[in-house]
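A.B. asks: Provided below for reference: sequence and predicted model.
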Amino acid sequence: MTEIEEWNDGSEQYSRRNRRSGKRRHHSPKTSQLNEEFRENLPSFRILPALLWSTLLSLLSVANPFLTGLADNLQSQNIYAGFAMAVGQSPYGDFFGTSGVLYYLLSFVSGLLQTTIGLAIFQFIALFIAGIYFHKMMAYFSKSRETADQLTVWLYLFVLAAGFGGVYASIFALPFLMTSIWFLVRYFENGVRDEMFILYGIDAALVFMIYPKSILLWVVATLVLLVFNGQRGHFARGIYQSLATLFGFLLIIYSVGYYAFVEQILGAAIRQTFVYNIGLDFTGDQILWTVAILGGALLVSGFLKNFFLTLLSFKNQQHIYIKTTLVLAFLAELVFIIGNPNFDVSQLIILLPYGFAMAVMPLKQEKQESEEEPLVSANFDYLKSSFFLPLLICLFIPLRPVMTYVLEGDLHQERTEIARYIQEHSEGDARIYAWDSSAQIYLRSQRLSSGSILTAEPYLNTQENQAQITYDLNKNEAQFIVVNRKIPLLDGVKNNLDRSYEVLDVGTSDLLLYQKK
């Protein structure tokens, strides 16, 4: 990822003795000389915690063939994307997709391997890099390696709770968020050269091509950087940095976007990713439920408390610019999560870098004798400081698979039975459609969807999607159509089923199987 090569020097030892051993250096804000004191005292990172937790989360991923049955609707569609692309289909055109082009290209690579384990490997890499840079940030702000260690554990626990099973695009965006936040921290301390903004722009492009909504960090940071450079009279540097960022951004956009251009899906990709994710709707029926879940998550995670403590900490004049960036980006993400008509708990993963950074930035500093700068107490306990509420999040980790097994066990069994029937009574190139809340039937039967929108739920909330599903099914390209009785049929779809399909008795109660006449 970006900037790793800059931080593998053995001189990065987090030691107060090194800080006191030399004369403090002062640099004029207008000089291009780097802050050597900041660079010499950057915290070292620990690989082992990130390695162990990334491995554990990747083993528990639904990309693990033994756990694929636990995949929810979005996860099953993400896995289906790799299967469909491996046989020649394109995202956005042949099937509806809300993640970025680069994310689907990762799924495509996994599909070429003819196993879902490829996604688990990519997820491991993403979580491993994210954990390393997260540890750097926590150690820098808290001035305590022990605090960084415990917060790293909580980061992975929260990812496991909000994104159980993995393969969400928001997880793959985490390393780019972490590296860019760390880049901004160093820049505001005059610890990086302006040329490094090329890598910063590359980060922005990569995250945009994976999980478009996370680009909000770079939008907010641009405004803060304008103020930062303006107050110091760095107008020429600001222009140079903007050009470097733009160069890095376009370098990736043009490279990855070439695939969308060749596949002639550029317009559809923009509509389904950028417009779909950035569009806001505060009038939906689910908005109160979304606000309730989001409010509860912020409360029990401690992020709500961290947010207000960070606001109060502005008076100490420490880390003003990075605090401003994180607070505004955090608020922007909240607005777009609430305004998203298709809320999913996995969207909360994108809040984790901000929430934990706000936990350590406003920590009370304790002045110690013979120290030029205050140290944060190493006795900081995130669980205790959050009134032990994060334990509720930990309870949610085993709750999801248990609920899936207990509440939807019969439905999962019926999906397996119908998928087996379809596989035995159709050719490999046959098309089917699952009027369902999961794409599992496609995966288990190894058959492609006849519709671009893979499942009826949760995509029936717009007139455009209803028209698209009706149009696709009325073309009668599906040899079999599976209907979940709990999901109401559209009138146009129901009429076509009665006219062109017949019901088969396969011994299922929750699902109906229709075969083309």
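C.D. replies: Looks like it came in fine.
A.B. asks: make it CA atoms for all contacts and neighbour counts henceforth
C.D. replies: Will do.
A.B. asks: how about the closest residue to R24 other than its chain neighbours, what does it touch?
C.D. replies: Among residues not flanking R24 along the chain, E37 sits closest, at 7.3 Å (Cα to Cα, 6 or more residues apart in numbering). Residues near E37 by Cα atoms under 8 Å, 6 or more residues apart in numbering: R19, R24, R25.
A.B. asks: A strand includes L251, no?
C.D. replies: No: when classified by DSSP: H, G, I helix; E, B strand; the rest coil, L251 is found to be helix rather than part of a strand.
A.B. asks: tally of neighbours for it?
C.D. replies: 16 (other Cα atoms under 10 Å).
A.B. asks: correct me, but it touches I202?
C.D. replies: Yes: here L251 reaches I202: they are 7.3 Å apart, a contact under Cα atoms under 8 Å.
A.B. asks: what about E37, distance to A419?
C.D. replies: Computed with Cα to Cα, to the nearest Å, the distance linking E37 and A419 is 63 Å.
A.B. asks: re the thing from before, next up, identify which helix or strand the residue nearest to R24 is on.
C.D. replies: Using DSSP states H and E, the element containing E37 is helix 36-40.
A.B. asks: With L52 instead?
C.D. replies: Using DSSP H and E, L52 maps to helix 47-59.
A.B. asks: Which positions within that helix qualify as buried?
C.D. replies: For helix 47-59, burial by neighbour count (16 or more other Cα atoms under 10 Å) applies to P49, A50, L51, W53, S54, T55, L57, S58, L59.
A.B. asks: do the same with stretch 58-77
C.D. replies: So for stretch 58-77, counting by 16+ other Cα under 10 Å, buried means 58-64, 68-77.
A.B. asks: which outside residues touch it?
C.D. replies: With Cα under 8 Å, 6+ apart as the contact definition, stretch 58-77 has outside contacts at 79, 115-121, 123-124, 164-168, 401, 404, 412, 437-440, 443, 454.
A.B. asks: Recalculate using a threshold of 6 Å.
C.D. replies: With Cα atoms under 6 Å, 6 or more residues apart in numbering as the contact definition, stretch 58-77 has outside contacts at T116, I117, A120, F124, G165, G166, S437, S438, A439.
A.B. asks: With stretch 291-306 instead?
C.D. replies: G355, M358, A359, S386, L389, P390.
A.B. asks: Enumerate the positions of it that are buried.
C.D. replies: Neighbour counts using 16+ other Cα under 10 Å place 291, 293-294, 297-306 of stretch 291-306 among the buried residues.
A.B. asks: How far does that stretch sit from its chain's centre?
C.D. replies: From the chain centre to the centre of stretch 291-306 is a distance of 18 Å (Cα atoms, centre = their mean, to the nearest Å).
A.B. asks: count of neighbours near Y140?
C.D. replies: By the measure other Cα under 10 Å, the count of residues near Y140 is 21.
A.B. asks: Skipping adjacent residues, who's closest to it in space?
C.D. replies: Excluding its sequence neighbours, the residue lying closest to Y140 (Cα to Cα, 6+ apart) is P43, at 6.0 Å.
A.B. asks: here comes the other one, which I'd like you to weigh against the first:
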Amino acid sequence: MNQTPEESLVAKESYEDYSRSQRHQGVNRESRKEVKKTKVPTLHKLYIVFWSALTACLSFAVLPFLADTANSLQSQNFYLGLMVTKGQLPFSDLFATGGFLYYIILAIGFFISANLWIALVNFLAYYVTGIYLYKVFYYFTEDSKVATIANLIFYLLNLILGFGGLYPIQWAMPFVMVSLWFLIKYFAGIIKDEAFILYGFAGAAAMLLEPRTLIFWGISFITIGIYNISQKHVARGFYQLLCIILGTILVFYTSGYFILNLQILSPYISQAVIYPFTYFAVGSQNLWLSILFHLLVALASGLLLGFFGFFRGAFKGEDKVSKFLIFLVAFIYLVIACLSQDFRLYHLLTLLPFGLILTVMSLNTSYQRSLAKTSHRRKKTGRGASQFLSYFLRKHLYLPILVLILSFGHLTYVSLMGLSENAERSTIATYLTSQLGSEDKIYVWDDSAKIYFETQAQTSAQFALPTVNTVKKSNAKLLEDDLLQVDSEFVVVNPEIPMSDVLKNSLEANYDKVSVEGVSTFKIYQKK
């Protein structure tokens, strides 16, 4: 089509106007898309497979000789999974704070092969988490070697903070990381609205494994809403909401069918959803010491440095929304860990991925700057992955190595000191197995479910162990009331665990003390 000189001039001016106002932005958008579409290289996938397999196998549910290293929460969770196969239900018969799907997965292991099943679930959880964490690390650093080392640090910290596994958050984390990666891409403008169905699906699945992931979903949902309003995407936001609801229904409808049929909806909501968000204390240690302990461990582990970088303005520029979301989630999980009034490291597992992402982003800025200053040496020294690991350790004064040594040293010490007690537990379990009938119940006043597990006997109280979820006075009273019913054929007492005078008097009045050869620490009572 021929144009007049005037039309050609108008077209040229229009094209120049486009190039001035939009062409540069469009080029940046296209190049940004290429950066953000991260594909994990095959070699790095092999690294993730190896680290996932190693972390998955170092579980007391997979390696029987590690069973005695389990803490109260781990051993009780495993026991609750066993009790599901015996007809006792979590939430209605047994007090539980994990998700419904979490206990179902544990129970499946006892129907088939617990060791192999748990190993498979652990591996898949760690592998998917590692894959999407790599994507997040690479997205913010644009350096594959930094992302690889950051992944390695994540697996090492997972072993340190959550040694032995079987924490619900470890199985829920893949869904959290998938959703975080989804949101990062959405805020970068490179994802379709229809994909919010998967976001809703992942959110529902995570909450059925670990209800405390609701914090992430709540904050991310509010962030999405504020972002859409600021971008004047109200109609899009409503459409995304419908997609989220659809994805959520796909999971909740299926699980809800079983929850309603088992008639555990009300206790499930009160125990797994309301209780963890209204009562944060897990232990009875001094609150200020607990706060100081978790802050020091988080700082020494490398999970706190990113907070300082955030306040210094290191996260300005692109992806401000995503960075603020990660910061806010990490901050809330850190506060919850500090309020636990307990000195166990697993409380920091919820903080781990978010705190580490912040730290890696903060360190990467100064790390890339240091590489630029020494660029003339790169041909000589190389730029290996170990260089960032060394940089990470130096910036933390090598404290992560100290945390690693102390944590496993403490684990070894506790295991060695508990050898005699665990031997007595096995002796007691052997004795009780020979004395119990198929319908008899027992209660073990101890900080380990080992006796329960080896006898496979049902507990007579809704709190299987007196050291888990009983810090709240009302829960302690419920446990006391259950034991005062005298439904236990045998009661095994660890004198090191404090017991009320009311329960001591009840034992003296309704039970006879039994002497078992080889048992000196524990007291065994049989109903009169």
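C.D. replies: Alright, I've got the coordinates. What you see is a predicted model; the values in this text were computed from it and never measured.
A.B. asks: if we can go back for a sec, from the contacts of stretch 58-77 of the first structure, which is closest to I487 of the first structure?
C.D. replies: Using Cα to Cα, S437 is the member of these that lies nearest I487 of the first structure, at 8.2 Å.
A.B. asks: Tell me the counterpart of the closest one in the second structure.
C.D. replies: Aligned by TM-score structural alignment, S437 of the first structure pairs with D447 of the second structure.
A.B. asks: what's in contact with stretch 269-284 of the first structure?
C.D. replies: Contacts with stretch 269-284 of the first structure, where a contact means Cα under 6 Å, 6+ apart, come from Y92, T98, S99, G339, N340.
A.B. asks: and the fourth one, what does it touch?
C.D. replies: Going back to what we said before, that points to G339 of the first structure. Counted by Cα under 6 Å, 6+ apart, G339 of the first structure has contacts L280, D281, F282.
A.B. asks: got it, and the second one?
C.D. replies: The neighbourhood of T98 of the first structure, defined by Cα under 6 Å, 6+ apart, consists of Q272, T273.
A.B. asks: ok, for W182 of the first structure, nearest residue in space, not its chain neighbours?
C.D. replies: Spatially, and ignoring its direct neighbours in sequence, W182 of the first structure is nearest to M137 (6.4 Å; Cα to Cα, 6+ apart).
A.B. asks: Am I right that V482 of the first structure is in a strand?
C.D. replies: Yes: under three-state DSSP, V482 of the first structure sits within a strand.
A.B. asks: what residue of the second structure matches up with it?
C.D. replies: Aligned against the second structure by TM-score structural alignment, V482 of the first structure finds its counterpart in V492.
A.B. asks: got it, and L383 of the first structure?
C.D. replies: In the second structure, L383 of the first structure lands on L393 (TM-score structural alignment).
A.B. asks: Make CSV from the contacts of stretch 58-77 of the first structure and add secondary structure, distance to V153 of the first structure and neighbour count to it.
C.D. replies: Shown next, in CSV, are those (DSSP: H, G, I helix; E, B strand; the rest coil; distance: Cα to Cα, whole Å; neighbours: other Cα atoms under 10 Å):
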residue, secondary structure, distance to V153 of the first structure, neighbour count
T116, coil, 27, 23
I117, helix, 24, 19
A120, helix, 20, 24
F124, helix, 15, 26
G165, coil, 18, 26
G166, coil, 17, 28
S437, coil, 33, 20
S438, coil, 31, 24
A439, coil, 32, 26
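A.B. asks: Pick the one among those closest to L512 of the first structure.
C.D. replies: Nearest to L512 of the first structure, judged by Cα to Cα, of the contacts of stretch 58-77 of the first structure is S437 at 13.8 Å.
A.B. asks: residue contacts, the closest one?
C.D. replies: S437 of the first structure neighbours (Cα under 6 Å, 6+ apart): N73, T455, E457.
A.B. asks: Would you map the strands across the second structure?
C.D. replies: Taking DSSP state E as the test, the strands found in the second structure are 441-445, 458-459, 490-493, 511-514, 523-527.
A.B. asks: how much does the shortest one stray from the first structure?
C.D. replies: Read that as strand 458-459 of the second structure. Superposing on the first structure and averaging over aligned pairs (mean Cα distance after the TM-score superposition for the first structure), strand 458-459 of the second structure comes out at 1.0 Å.
A.B. asks: quick one: stretch 214-221 of the second structure aligns where in the first structure?
C.D. replies: Against the first structure, stretch 214-221 of the second structure falls on residues 215-222 (TM-score structural alignment).
A.B. asks: Would you agree Y127 of the second structure is in contact with W51?
C.D. replies: No: in this structure Y127 of the second structure lies outside contact range of W51 using Cα atoms under 6 Å: 8.2 Å.
A.B. asks: Turn the buried residues of helix 47-59 of the first structure into a markdown table, columns for distance to L184 of the first structure.
C.D. replies: Output for those, formatted as a markdown table (distance: Cα to Cα, whole Å):
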| residue | distance to L184 of the first structure |
| --- | --- |
| P49 | 24 |
| A50 | 22 |
| L51 | 25 |
| W53 | 26 |
| S54 | 25 |
| T55 | 28 |
| L57 | 28 |
| S58 | 29 |
| L59 | 33 |
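A.B. asks: Can you pull up the most central residue in the first structure?
C.D. replies: Centroid-nearest residue in the first structure: S170, 0.9 Å away (criterion: Cα atoms, centre = their mean).
A.B. asks: any idea how far that one is from F38 of the first structure?
C.D. replies: S170 of the first structure sits 31 Å away from F38 of the first structure, going by Cα to Cα.
A.B. asks: Can you show me the helices along the stretch 101-250 of the second structure?
C.D. replies: Here the stretch 101-250 of the second structure has its helices, by DSSP state H, counting those that start in this stretch, at 114-141, 144-161, 168-187, 196-209, 214-230, 234-261.
A.B. asks: looking at those helices, which is buried most?
C.D. replies: Most buried of the helices of the stretch 101-250 of the second structure, by mean neighbour count (mean count of other Cα atoms under 10 Å): helix 196-209, with a mean of 24.
A.B. asks: burial count for the residue nearest to N340 of the first structure when sequence neighbours are not counted?
C.D. replies: Nearest residue to N340 of the first structure, sequence neighbours excluded (Cα to Cα, 6+ apart): L280, at 5.8 Å. Counted with other Cα under 10 Å, residues neighbouring L280 of the first structure total 16.
A.B. asks: how far away is Y199 of the second structure from E210 of the second structure?
C.D. replies: Note on Y199 of the second structure: its distance to E210 of the second structure, by Cα to Cα, is 16 Å.
A.B. asks: what's the answer for Y346 of the second structure, then?
C.D. replies: Using Cα to Cα, we find Y346 of the second structure at a distance of 14 Å from E210 of the second structure.
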